[in-house]
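Participant: Compute the structure for the input listed below.
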Amino acid sequence: MVRRKFLSKRNRTTTGLIAGVLIISTLFPSFAQNGFSQLVSAASHFLPLQSQQVRTVSSASGSQARQQGYTSWDEQESPNYVRLVGPSRIDQVVESGQVLYAGLDSLGRTLEVHACITYQMMEGGMAREREQMSNPSGWPRKNPEVQIELYNGSFYRGRLWNRSHLLAKSLGGKETVENLVTGTRMQNVGANDGQGGMALVETAVRNWLKAHPSGTVQFVATPIYEGDERICRSVIVDVKTSDGFIDEEVEVYNAAKGYELNYYTGEAIAQQ
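Facilitator: The predicted model follows:
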C-alpha cells in the first residue's frame, strides 16, 4: 500500500506539478486510485520533513496524545501554508458518520473536532445551504482589508479573517462556534485552488470519498494556541482513510504573508 502524502511544497514548480496531478485525478478517478500516489511519492523525495524548531505551548486540547506544539510559518518551506508532519495520530476512533465537537475552553476558544467521515456526510454537506455563523474567539472588531501575494502568483484582495471550519461543511461539519476558529484567508483556503490551507486536506478527502464511496475517513482537527491568546497559531489535522491510502498529520498555519498578526485581537500590521 502506497500512502498519499500532503506535501509541504517548497517552490512554485513543485506546486504546479502537484496541482496538475490533482486536476487529472479529479477528472479521472481511476488515476486517483493508482497513478496519483506514485507521482506524489516521487515528488516527496524532493520535499523531506521540515526540521523547524517546535515551540512548546499549552494546547487548548485536553488530549495528552495530541501534538503539543507548533512551528512558525516559513514561506520558503510552506508557501501554501501547510507542513507535512508525519503519519496520522488518531487517538480516538470515531464511529462511522459520527462527529464529536470537544466544545470551548474556559477562554471561549474552540477545541478539537473528531469525525469519521462518510460519502453520505460529504453529499449532505455539499447539498445543504450554509447556515449563519457565530464569531469564534478572537474575531476582530474590524476585519482588516488586505492585499496578499499567493504561492500561485495571484493576489488575494479582501478581508483578512475568515470564520474557518475545523471540519468543513463539505465534509459534514456544522456552522457552530464549536467548529469554527478565526483563521486567515490563507489558513482557510490557501489560494482558493484546492492546493493550500485547510482546503488542501479537504480536497484530498473529497476526492478519495468520491473514488471510494463505501469507505470512511478518520479525521481530527486540533487548534493550537499559545498561552492565553484567543486566535490559534496553527491547526494540526490528522487524516486516515479506511484503506490507509491517506495517513498523514499536517500543520496548517494561521498566518498571512506580509503581515504581523496579533493573536489576541486579530489586528494586522503590514510589514515593510
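Participant: When you work out contacts or count neighbours from here on, use the C-alpha atoms and nothing else.
Facilitator: Will do.
Participant: how about the strands in this structure?
Facilitator: Taking DSSP state E, the strands of the chain run over residues 55-56, 69-70, 82-86, 99-101, 113-118, 145-149, 155-159, 161-165, 180-184, 216-224, 234-241, 247-253, 259-261, 268-270.
Participant: how about this one, so we can line them up?
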Amino acid sequence: GRTQTVSAIITYGMMHSHASSVRKRPAFPKTTKVSGEYADGVYNKNLQQWFGRSNNIRMAQLNGYRGYLYNKSHLLAWSLGGDMQTHNVILGTRAQNVGTNDQRNPGGMAYTETLTRNYLSSHQDDAVAYQVIPIYVGQELVPRGTHVLVQSIDNPIKFHLNVWVFNTQAGITINYNNGSFQ
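Facilitator: Next comes the predicted model:
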C-alpha cells in the first residue's frame, strides 16, 4: 500500500497540456489516500485504499508559517504531466513538497520541477527522463525522502539532476511509522 517509484519521459507537449493557462489542476479524488495519512491507518488490499479515523493531514504551527504540515505530494508533478492518483502521491511535509517560505532557496520537490519546466520550455524538441523514488526505512508508512533523477534525452550532459529531497520539517518530530507528529 505504499507508493513506489514513478518514472516518465516528459515532453514539452505533456507539460504544456497541464499548464495552468491551458487546464486547471483538478482536486485530488476522494479515493486518493496515501500511506501515513492516518495514524491508525489500515490498508484494504481489495479496494487498494487506506482507511482510518485519526487523520495526520491537519494544521500545525511551523517555523514562520501556520498551515498544514503534510501535503499529498506528487512524485511526478501535475505541471509535468502527472496525475492525481494514489500511485503518484506520497505523504510529504510542506518543506518536502514546496520547499521553505524563503524565496531565495525554495527547495523541495518544487526545485527539480521548476528546473525541468524551465529546461523543456527552452528546449521544446527535447524530452527528459524523470524518475522519483520514495525511500522508506523498513515497514515505515511515510518516506524519509525522495530521490529525484532527471536527464535530458537528446543531450544528457546539458541537463541532468540527481537530488535528494528530505521529508522533514524544521521544529517538527515525525513518526515515520504512522505519520503522526509533534
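Participant: Next, the TM-score between them, please.
Facilitator: Once superposed, chain against chain, the TM-score is 0.81 (TM-score structural alignment, normalised by the length of the second structure); 157 aligned residues with a C-alpha RMSD of 1.5 Å.
Participant: circling back: let's have the strands of the first structure in TSV, adding mean neighbour count and distance to residue 125 of the first structure.
Facilitator: TSV is the format used below for the strands of the first structure (neighbours: other C-alpha atoms under 10 Å; distance: least, C-alpha to C-alpha, whole Å):
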stretch	mean neighbour count	distance to residue 125 of the first structure
strand 55-56	12	35
strand 69-70	21	30
strand 82-86	22	24
strand 99-101	18	13
strand 113-118	25	11
strand 145-149	16	29
strand 155-159	14	25
strand 161-165	22	12
strand 180-184	27	16
strand 216-224	26	15
strand 234-241	25	18
strand 247-253	27	22
strand 259-261	16	32
strand 268-270	14	32
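Participant: what would those look like in JSON lines with distance to residue 17 of the first structure?
Facilitator: Formatted as JSON lines, those follow (distance: least, C-alpha to C-alpha, whole Å):
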{"stretch": "strand 55-56", "distance to residue 17 of the first structure": "32"}
{"stretch": "strand 69-70", "distance to residue 17 of the first structure": "28"}
{"stretch": "strand 82-86", "distance to residue 17 of the first structure": "16"}
{"stretch": "strand 99-101", "distance to residue 17 of the first structure": "34"}
{"stretch": "strand 113-118", "distance to residue 17 of the first structure": "28"}
{"stretch": "strand 145-149", "distance to residue 17 of the first structure": "20"}
{"stretch": "strand 155-159", "distance to residue 17 of the first structure": "20"}
{"stretch": "strand 161-165", "distance to residue 17 of the first structure": "27"}
{"stretch": "strand 180-184", "distance to residue 17 of the first structure": "25"}
{"stretch": "strand 216-224", "distance to residue 17 of the first structure": "26"}
{"stretch": "strand 234-241", "distance to residue 17 of the first structure": "23"}
{"stretch": "strand 247-253", "distance to residue 17 of the first structure": "20"}
{"stretch": "strand 259-261", "distance to residue 17 of the first structure": "28"}
{"stretch": "strand 268-270", "distance to residue 17 of the first structure": "31"}
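Participant: quick one, which of the ones you listed is nearest to residue 195 of the first structure?
Facilitator: Closest approach to residue 195 of the first structure among those (C-alpha to C-alpha): strand 82-86, 9.2 Å.
Participant: can you tell me what part of the second structure the closest one aligns to?
Facilitator: Using TM-score structural alignment, strand 82-86 of the first structure lines up with nothing in the second structure.
Participant: counterpart of residue 255 of the first structure in the second structure?
Facilitator: Aligned partner of residue 255 of the first structure by TM-score structural alignment: residue 168.
Participant: Make sure that match is actually in contact with residue 144.
Facilitator: Yes - judged on C-alpha atoms under 8 Å, residue 168 of the second structure makes contact with residue 144 at a distance of 7.5 Å.
Participant: Could you report the separation of residue 202 of the first structure from residue 220 of the first structure?
Facilitator: 12 Å (C-alpha to C-alpha, to the nearest Å).
Participant: ditto for residue 252 of the first structure
Facilitator: The gap separating residue 252 of the first structure from residue 220 of the first structure is 13 Å, by C-alpha to C-alpha.
Participant: Identify the contacts common to the two.
Facilitator: 236-237 (C-alpha atoms under 8 Å, 6 or more residues apart in numbering).
Participant: which residues does the match of residue 255 of the first structure contact?
Facilitator: For residue 168 of the second structure, counting by C-alpha under 8 Å, 6+ apart, the contacting residues are 93, 95-96, 144-145, 174.
Participant: Now distance to residue 68 of the second structure too, for the residues you listed, in a markdown table please.
Facilitator: Formatted as a markdown table, the contacts of residue 168 of the second structure follow (distance: C-alpha to C-alpha, whole Å):
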| residue | distance to residue 68 of the second structure |
| --- | --- |
| 93 | 8 |
| 95 | 11 |
| 96 | 12 |
| 144 | 18 |
| 145 | 18 |
| 174 | 14 |
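Participant: Closest one of those to residue 8 of the second structure?
Facilitator: residue 145 (19.2 Å).
Participant: which residues in the first structure does the longest helix along the second structure align to?
Facilitator: Counting residues, the longest helix found in the second structure (DSSP state H) is helix 108-122. Using TM-score structural alignment, the residues of the first structure aligned to helix 108-122 of the second structure are 197-211.
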